[in-house]
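>>> Okay, here's the prediction I keep looking at, along with the sequence it came from:
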Amino acid sequence: MPDSTTPDLAARDPDMPDDALGLGLDVPAPEKPAAMGGAAYRVLARKYRPQTFAELIGQDAMVQTLGNAIKRDRLAHAFLMTGVRGVGKTSTARLIAKALNCIGLDGQGGPTIDPCGQCEPCVAIAEGRHIDVIEMDAASHTGVDDVREIIEAVRYSAVSARYKIYIIDEVHMLSKNAFNALLKTLEEPPGHVKFLFATTEVNKVPITVLSRCQRFDLKRIPTELLASHFADIAQKESVEAEVDALTLVAQAAEGSVRDGLSILDQAIAHADMDGDGKVTAAQVRDMLGLSDRGAIRRLFALILAGDAQAMLAEAKNQYNLGVEPLAMFAGLLSEVHRLTLAKVGTPHDGALDAEASALAEDQADRLSFPILHRLWQLLLKGQEEVARAAVPLDAADMALLRVIHAATLPDPGELAKMVAHGSFTSAPPASAPTALDIPTTPNVTSLIPADFPALLDRLARDGFVSLEMTLRDVIRLVEYAPPLLAYQLAGPVPPSFVPELRDALAKVTGTRWDLEERSGEAQPSLLEQEQAVAEAGRRAILESPLVKAAFAAFPEAELLDSDESESQWSKRA
């Protein structure tokens, strides 16, 4: 047995020098690492988990239904919460457990939609230690034996709570046998038992289980509500954040509160690295990789320009930087989708900076709906081919080249006209435009007609006959200063008149027009001018001596236009 002066070799500090052992030296004890100040950090998603139904954002309909059920004592024995990740399914289950078991500060309270959060059941449930509220993760307890334990336990009353509650998360992961074993108990449980299920894939839950539960579909949280929620949390965390930055975080969250809080956590850390601690839109855009959209926009612009060599070089460069061809096509499809939404007038995309927004607006004005739809179909087809190809990059090159050269193919409308008139040609002319007939730098001087009548003739010549007739009949010209057209309306027009006119003008002139309905002095419409000329000619004829003499001899005679006279003669014939 060692004496008291012999050092314990097994417990010695590994950094202690060997010659200090057994020599009776006064060796200082090794320094222990300083303890971290305060408690361990809790991520925002856990720290701000809703503790009351009032803190549960975006699920007002469900909260109202539950509140009415509790007030009227019409509580179901099983609840099923479904929805995408991070919208509050498990949190809702815990809140229901609190609401059903809360006893109030005086210990005499009953079920309530506003649990106090301070009584023993509320505190124990919030801390996950209540003996009568059992949480089970079905992803790791999938078998029939796990369910059999629940079936055996439900026969016994709650120990200290009003209800014994079973919260089963990701319930769709239970096996078929486990579901079958649970059915009878789920249909007729004891009065003191409640089942609360949560799942992200409700389609995998058997219909026999769904029919035994009261179902709540938790919605995705709108971007505006998420951004406001994140602003409140940033204020509580004493973090300064730009509104645009929080909007970007909310958009990236895709309706999930948990995803958004995780991104906000990361954004705050990213901002701290820069020194000032402010969360800016530029930092969030860079952190989320939104700057990579610039590369997709460059590739998309090269496709529109019809520059095949530059387009292939850009695609190869992105591939070398680690962008998979499938992701490349997904980005191009997203770009077409964004432009199409912009064309129909959806709100501005907050994920784009000012320069990118201006470019998107310009492209949306110059690209017609048929061209955007053709782009979508060609890219979608290319994405499918790339997904199946043995060499994805080669398939991507061929698909992108097909998109460029599709400009020389007629659209269905043109093809129908060609079939009707038999005007097929063997090949397009050498000077045929490329890239879907949308020039990136149009020659405005050579393409824009000199005056308004010439513009109408150009529209009719390029196939926009109906639109040309509408312009001729109802447009009173205020100012013609290409690419500005200011006008007044002499008659009704359809709601789609302005966007259709803008698309047609962009197609025939290659530039974006500003269309403005303006008050003030205006010229008569071309139809009104033609009618005025015809009326002046009619008056001149009536005032001529020969015609006056004819009317004096034949008082009941009428002066007919040439079209009217032909119609009268055809009827008589």
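Perfect, thanks for sending it. Residues are numbered from 1 along each chain as shown.

>>> okay, CA-based contacts and neighbour counts for the rest of this
Will do.

>>> Could you check how far Ala126 is from Leu100?
13 Å (Cα to Cα, to the nearest Å).

>>> which of these two has more neighbours?
Using other Cα atoms under 10 Å as the criterion, Ala126 and Leu100 rank with Leu100 on top: 24 against 18.

>>> Wait, that one touches Thr112, no?
Yes. Between Leu100 and Thr112 there is a contact under Cα atoms under 8 Å: 6.7 Å.

>>> Report the contact partners of Glu385.
395, 399 (Cα atoms under 8 Å, 6 or more residues apart in numbering).

>>> Mind doing that once more with 10 Å?
If you count contacts by Cα atoms under 10 Å, 6 or more residues apart in numbering, Glu385 has them with 326, 379, 392, 395-396, 398-399.

>>> Leu379 too?
The contact partners of Leu379, taken as Cα under 10 Å, 6+ apart, are 329-330, 332-333, 336, 373, 385, 396, 399-400, 402-403.

>>> Among these, which pair sits farthest apart?
Checked with Cα to Cα, the contacts of Leu379 reach their widest spread between His373 and Ala396, with 19.5 Å between them.

>>> thinking again about what came up before, who touches both of Leu100 and Thr112?
Applying Cα under 10 Å, 6+ apart, one finds that Leu100 and Thr112 are jointly contacted by Ile70.

>>> re the thing from before, now which of the contacts of Glu385 would you call buried?
Using 16 or more other Cα atoms under 10 Å as the burial test, the contacts of Glu385 include 326, 379, 392, 395-396, 399 as buried.

>>> Same list (these) but as CSV, adding secondary structure and distance to Val547.
Formatted as CSV, the buried ones among the contacts of Glu385 follow (DSSP: H, G, I helix; E, B strand; the rest coil; distance: Cα to Cα, whole Å):
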residue, secondary structure, distance to Val547
Leu326, helix, 80
Leu379, helix, 70
Pro392, helix, 83
Ala395, helix, 79
Ala396, helix, 78
Ala399, helix, 73
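
>>> next, the one to line up against it:
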Amino acid sequence: MSSLALYRRYRPESFAEVIGQEHVTDPLQQALRNNRVNHAYLFSGPRGCGKTTSARILARCLNCEQGPTPTPCGECQSCQDLARNGPGSIDVIEIDAASHGGVDDARELREKAFFGPASSRYKIYIIDEAHMVTSAGFNALLKVVEEPPEHLKFIFATTEPEKVIGTIRSRTHHYPFRLVPPGTLRDYLGEVCGHENIPVEEGVLPLVVRAGQGSVRDSMSVMDQLLAGAREEGVTYAMATSLLGYTDGSLLDSVVEAFATGDGAAAFEVVDRIIEGGNDPRRFVADLLERLRDLVILAAVPDATETGLIDAPADVLERMQAQAGIFGAAELSRAADLVNAGLTEMRGATSPRLQLELICARVMLPAAYGDERSVMARLDRLERGVNFSGGGGAPAMAYVPGPEAHGTAAAAPVPPGGGVAAARAAVRASGPPTGPAPTGPAPSGPAPSGPAPSGPAPSGPAPSGPAPSGPAAGGAPGFGAAPGQPGQDTTPAPAYDAASAQAAPAPTGPAPGDTGSAQPQPSQAPQPPQASATPPP
């Protein structure tokens, strides 16, 4: 088998083989069909996304004997020279501006550029890492780029187009390249593994795509490393996680389930396994944040697997759907925020293990925080009936109502030696009670609307029989109670007491037989009728 690197062995030879850059390859092919090719191009984008490869394909299309054509024939001398394993063409010159970006290099290029091509249609300069050219070098190239001869073409490739001076950039056709989508890159890697005839487990390709971060060349380099170390059974998931440094999925499942069930012992056991296994705590937190991100998307979009929002094997997706179901929405969002903040704090931390344990404690103890997210997380746990075995803080103190919450107010103090009359006055000063209303029926007769009778009070002794036991209405003094005494008293009236009669206040009406010109008294509030002195039959 060839020792050539995997990304060089499978380098595209036509625009149709370039993946994930249709927004660039389609306009270029159409320009070749219309024979509207510009004299200078600027290809920009992240590393490993196909800039230099597309520049070589464009040069191949321009110098093909059947061209300019969007599909080079691959049979002519120019196409064979520019093939992936070809020797190269003397008329297609690649310059690394990182080492040839000075003004002297630019002047030498300018002097050679006016000579015609040796055997091809065009003389093409591919200037890679163009942002490394100095300002003096760009100024030396400015005139030849602005007004080149008919046989001359320039293709600038750079990862930082803003560092290319504006006078050069304005004279080119700028095509921005992008990172390749994960799904497209995973399918491409699967085809490459099929051509290599090496079996690869299902969970390996997502790890390779994640390690490549959208760069085709980086992903191919990682895949080449895994294929080089594969045994007879091929590339296994355990081998990939160990070699790439990612966290095993079982550890992520354990800690997520511990968060969901409030099992603090299980969560800190996972932390201990990570440290004892020699894994990087920062990598574990990053992987945990990635898992929580997938759970948040699954909770918000149940069909995320069908729409391609989550890229994971079928068994992992099944476990993640179950985990998203046992989490509450607020609790899941809070956990993701805490892990994200903890990952930021771990950069430069002197004790990554301590930071990791603090992250787990913050997620496990929502009762320790009084913010809105923590309160909502606690409500989610209560709704799901999760036991706070991880420690939920001290129980809240029970509410003890004060005396103002009861229906009756505090009684006024009674002066010593005041007797019954003083006690009644104290009751009047404290106000009527606000206890529960009586359950008996209220009297059906209408209340008197006129003023109270002003005749003389009876001077005979009060009867000693029991007073009527009918209930009072609305908490007012009952019909069977003495004037001024609190109502709802169904016990027999006490016997006549001479001392209380002497201490009772004198009536305010005119004396008997007084027909003088007394001043009229203001109208008084209606009072309930006095109880009959005759005992009920």
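Noted; the coordinates are in hand. Keep in mind that what you see is a predicted model, and the values were worked out from it rather than measured.

>>> Once they're superposed, what TM-score comes out?
Aligned and superposed, the two chains score 0.62 in TM-score terms (TM-score structural alignment, normalised by the length of structure 2); 381 aligned residues with a Cα RMSD of 3.5 Å.

>>> Now the common contact residues for Ala126 and Leu100 of structure 1.
Residues touching both Ala126 of structure 1 and Leu100 (Cα under 10 Å, 6+ apart) are Arg94.

>>> Look up how far Ala83 of structure 2 lies from the closest residue to Glu65 of structure 2 other than its chain neighbours.
Closest residue in space to Glu65 of structure 2, ignoring its immediate chain neighbours: Cys76 at 6.4 Å, by Cα to Cα, 6 or more residues apart in numbering. Noted for Cys76 of structure 2: a distance of 11 Å to Ala83 of structure 2, by Cα to Cα.

>>> And Phe15 of structure 2? What does it align with in structure 1?
By TM-score structural alignment, Phe15 of structure 2 lines up with Phe53 in structure 1.

>>> residues near that match, how many?
Using other Cα under 10 Å, Phe53 of structure 1 has 22 neighbouring residues.

>>> Give me the aligned partner of Arg258 of structure 1 over in structure 2.
Aligned counterpart of Arg258 of structure 1 in structure 2: Arg217 (TM-score structural alignment).

>>> again with Phe329 of structure 1
If you follow Phe329 of structure 1 across to structure 2 using TM-score structural alignment, you land on Val285.

>>> Check which helices and strands the helix or strand its match falls within is in contact with.
Using DSSP states H and E, Val285 of structure 2 maps to helix 281-300. On a contact count with 3 or more Cα pairs under 10 Å, 6 or more residues apart in numbering; DSSP states H and E, helix 281-300 of structure 2 meets helix 249-261, helix 264-276, helix 304-307, helix 314-326, helix 329-345, helix 352-364.

>>> What angle do helix 281-300 and the first one make with each other?
Using axes from the mean of the first three to the mean of the last three Cα atoms, to 10 degrees, the direction of helix 249-261 of structure 2 lies 60 degrees away from that of helix 281-300.

>>> all helices of the stretch 51-200 of structure 1, in order?
Counting by DSSP state H, counting those that start in this stretch, the stretch 51-200 of structure 1 has these helices, from start to end: 60-71, 89-101, 120-126, 144-153, 176-187.

>>> Next, the buried residues of the first one.
Using 16+ other Cα under 10 Å as the test for burial, helix 60-71 of structure 1 gives 62-63, 66-67, 70.

>>> Centre of the chain to it, how far?
Remark: helix 60-71 of structure 1 is offset 30 Å from the chain centroid, using Cα atoms, centre = their mean, to the nearest Å.

>>> can you tell me which residues contact the aligned partner of Leu44 of structure 1 in structure 2?
Aligned by TM-score structural alignment, Leu44 of structure 1 pairs with Leu6 of structure 2. Applying Cα under 10 Å, 6+ apart, we find Leu6 of structure 2 in contact with 192, 196, 217, 219-225, 227.

>>> Kindly report the same for Pro412 of structure 1.
Counted by Cα under 10 Å, 6+ apart, Pro412 of structure 1 has contacts 370, 418.

>>> how much space between the equivalent of it over in structure 2 and Leu189 of structure 2?
Taking TM-score structural alignment for the superposition, Pro412 of structure 1 sits opposite Glu372 in structure 2. In this view, Glu372 of structure 2 and Leu189 of structure 2 are 45 Å apart by Cα to Cα.

>>> Same check on Pro181 of structure 2?
The value you get for Pro181 of structure 2 to Leu189 of structure 2, if Cα to Cα is used, is 12 Å.

>>> which parts of stretch 328-339 of structure 1 are buried?
In stretch 328-339 of structure 1, counting by 16+ other Cα under 10 Å, buried: 328-329, 331-333, 335-339.

>>> list the contacts for the residue sitting nearest the centre point of structure 2?
The residue lying closest to the centre of structure 2 (Cα atoms, centre = their mean) is Ser333, at 4.3 Å. By Cα under 10 Å, 6+ apart, the residues touching Ser333 of structure 2 are 292-293, 295-296, 327, 373, 377.

>>> quick one on the thing from earlier: give me the element the match of Arg258 of structure 1 is part of.
Per DSSP H and E, Arg217 of structure 2 falls inside helix 216-228.
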